[in-house]
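Participant: give the three-dimensional model of this entry:
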Amino acid sequence: MGERLRGKSAFVTAAGQGIGRAIALAFVSEGGRVVATDRDADKLSGLEGCETRALDVLDDAAFARAVAEAGALDVMVNCAGIVHQNTALTCTDAEWELAFALNCRATWKGMAAVLPGMVERGRGAVVNIASAAGWAKAAPNRFTYAATKAAVVGMTKAAAVDVVAQGVRLNCICPGTVDTPSLGERIAANAAAAGGMEAARGAFVARQAMGRLGSAEEIAALAVYLASDESAFVTGQAIVIDGGWTL
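Facilitator: Model (predicted):
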């Protein structure tokens, strides 16, 4: 058990699996109090040391209520999101609307819910999950996803400027290809065209400069740093963690 987040309270969305779950567990391991939320309450099982709560971040009122009931928060992690496979020619109105609602609006609402209290107390850290694919490098068939994640970067920087003098910091993490259940779904979706699951997975690995996928725990380690006082001089940054994919 570490001490890097001792005395800090954190709220994490999409903590049921993947990066969100790894962040929640990493925060607890560093001594933090964690309110872990997910739309699917069953996925929150096994999050030892966390306070768990079912939450649909697309429900503005429920989101605001959950943050308020969590009490004074030192850290907010906006992790909820969705990845559509589309281009400018194949993107549908429904995909566009859902992606911006979940990837952008929910991030905005999460920030709006915690920032007043953080500003009042003169401290706090917000960590938004963006993507290397929306900031540092284009990926094929990620039109809507790239648009939303680029927006998350812009939102993070704009919000950071507005509260920088009040002791509150906002940063975003831009992961590359990470081995998560979400990636597994995309691999499965590409399996037929790629010639099988192994070939589809191999295609994702092949584009990695290090020859491997990232792990959710590696992303969580960066989130711990950004949530802790070690990063007290870091704000408004979009930090790419991608194993060299964007080199």
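
Participant: please make it C-alpha for all contacts and neighbour counts, starting now.
Facilitator: Noted.

Participant: and the one helix or strand Ala62 maps to, what does it pack onto?
Facilitator: For Ala62, the host element (DSSP states H and E) is helix 60-69. Using 3 or more CA pairs under 8 Å, 6 or more residues apart in numbering; DSSP states H and E, the elements in contact with helix 60-69 are helix 106-121.

Participant: and the helix or strand that the helix it packs on is followed by with helix 106-121, angle?
Facilitator: Secondary structure here is assigned by DSSP H and E; on that basis, the next helix or strand after helix 106-121 toward the C-terminus is strand 124-129. Angle, strand 124-129 to helix 106-121, by axes from the mean of the first three to the mean of the last three CA atoms, to 10 degrees: 170 degrees.

Participant: so Ala147 is in contact with Gly134, correct?
Facilitator: Yes. Contact between Ala147 and Gly134 holds when scored by CA atoms under 8 Å: they sit 6.4 Å apart.

Participant: so which of these two has more stuff around it?
Facilitator: Applying other CA atoms under 10 Å to Ala147 and Gly134 shows that Gly134 carries more neighbours, namely 24 against 18.

Participant: quick one: residues contacting the residue nearest to the more buried one when sequence neighbours are not counted.
Facilitator: With CA to CA, 6 or more residues apart in numbering as the criterion, Gly134 has its nearest non-adjacent residue at 4.0 Å, and that residue is Ala146. For Ala146, the residues meeting the contact criterion (CA atoms under 8 Å, 6 or more residues apart in numbering) are 131, 133-135, 138.

Participant: quick one more, to check against the first:
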Amino acid sequence: MAKRFDGRRVLIAGAAGALGSAAARAFAGEGASLFAADHDGAALEALAAELQFDAGRHAVTDVTDDKSVAACVAAAEVALGGIDILVNASGIAGPAGMMIDCALEDWDRLFAVNVRGTFLMCKHTIPAIRRAGGGAVVNYASSAGLAGDDSLGPYAATKGAVVLMTRSLALNHAPEGIRVNCVCPGSIDSPMLETCFDREAAHGGERDAIRARYLAGHPIGRFGLPREVAAAVLFLASDDAAFLAGVALPVDGAALA
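Facilitator: Next up, the predicted model:
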């Protein structure tokens, strides 16, 4: 039986993280050919072994560095014979606290990874998708990028930038048959979420109370799962979403409803 992504060639940045690896597993299960990129070489090797990537189909990549990204995309295009889909799952959460208390180096690092990294991956990969005859880009934003956040304001600012970057790219490239969308996850059960709890607790809060506050913000009554975000990513990348471009899709258990 044919699978949804048979014959599709997918480049995933941030592929070794909790959300990126969930997307990699989902695409692989649906028949896609994958090229995985991440800054964490050991985690990338583990993912490659799990999914049985060929040796030339993953690359340690610094998404903040133009030359590193260009080399990654060039390697992916050669290894896969072209690129049809880009998934930008790279991202960091940054410090907790009042926005104006954010150290400048933390601010710059957040924007380097979350915004510059997404931009560079799009800048270098969209021409490859154009050469392939069209396709799709799915960026990872956040529900915080749609509504703001009182304790993770700098992170929210970066994800708001990703949302508007996505919409602008959609306007640029929809006429070429390249659809650009983003997912906006709420609180997802992952190491990043646990880090958020830890960082807020370091400012004097009680960790269990912080967790309960996050949970109460999701009317569905639980945190999301990485595979649930992956399901949304695969939908946006698929032909089922052929008329969707410029969409910022919340995956947040009604948190923004």
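
Participant: so the residue nearest to Gly134 of the first structure lies in a helix, does it not?
Facilitator: Yes. Under DSSP: H, G, I helix; E, B strand; the rest coil, Ala146 of the first structure sits within a helix.

Participant: that one -> the second structure?
Facilitator: In the second structure, the residue matched to Ala146 of the first structure (TM-score structural alignment) is Ala156.

Participant: how close does that match sit to Ile92 of the second structure?
Facilitator: From Ala156 of the second structure over to Ile92 of the second structure the distance is 11 Å, taken as CA to CA, to the nearest Å.

Participant: who touches both of the two?
Facilitator: Overlap between the neighbourhoods of Ala156 of the second structure and Ile92 is empty, taking contacts as CA under 8 Å, 6+ apart.

Participant: against the centre of the first structure, work out the most remote residue.
Facilitator: No residue in the first structure has its C-alpha farther from the mean C-alpha position than Gly195, which lies at 31.0 Å (CA atoms, centre = their mean).

Participant: how about the contacts made by the aligned partner of it in the second structure?
Facilitator: Taking TM-score structural alignment, the alignment pairs Gly195 of the first structure with Glu206 from the second structure. Counting by CA under 8 Å, 6+ apart, Glu206 of the second structure makes contact with nothing.

Participant: repeat the analysis, applying 10 Å as the threshold.
Facilitator: Remark: with contacts taken as CA atoms under 10 Å, 6 or more residues apart in numbering, Glu206 of the second structure is in contact with 197-198, 200.

Participant: which one of those residues is nearest Leu236 of the second structure?
Facilitator: Checking these against Leu236 of the second structure by CA to CA gives Phe197 as the nearest, at 29.9 Å.

Participant: just to revisit the earlier point, buried ones in the helix holding Ala62 of the first structure?
Facilitator: Along helix 60-69 of the first structure, these residues count as buried under the neighbour rule (16 or more other CA atoms under 10 Å): 63-64, 66-67.

Participant: and stretch 145-157 of the second structure, by the same measure?
Facilitator: 145-146, 148-149, 151-157.

Participant: give me the number of residues near Ala106 of the first structure?
Facilitator: By the other CA under 10 Å criterion, the neighbourhood of Ala106 of the first structure contains 23 residues.

Participant: which residue lines up with it in the second structure?
Facilitator: Using TM-score structural alignment as the criterion, Ala106 of the first structure maps onto Gly117 of the second structure.

Participant: Val183 of the second structure belongs to a helix?
Facilitator: No. The assignment for Val183 of the second structure, made by three-state DSSP, is strand rather than a helix.

Participant: isn't it up against Ser142?
Facilitator: Yes. Distance between Val183 of the second structure and Ser142: 6.9 Å, which falls inside the contact criterion (CA atoms under 10 Å).

Participant: between these two, which one's more packed in?
Facilitator: Summary of the neighbour comparison: Val183 of the second structure and Ser142, criterion other CA under 10 Å, with Ser142 having more neighbours (27 against 24).

Participant: ok, and the closest non-adjacent residue to the more buried one?
Facilitator: Cys184 (3.7 Å).

Participant: how close does that neighbour get to Ala128 of the second structure?
Facilitator: From Cys184 of the second structure across to Ala128 of the second structure, the span is 25 Å (CA to CA).
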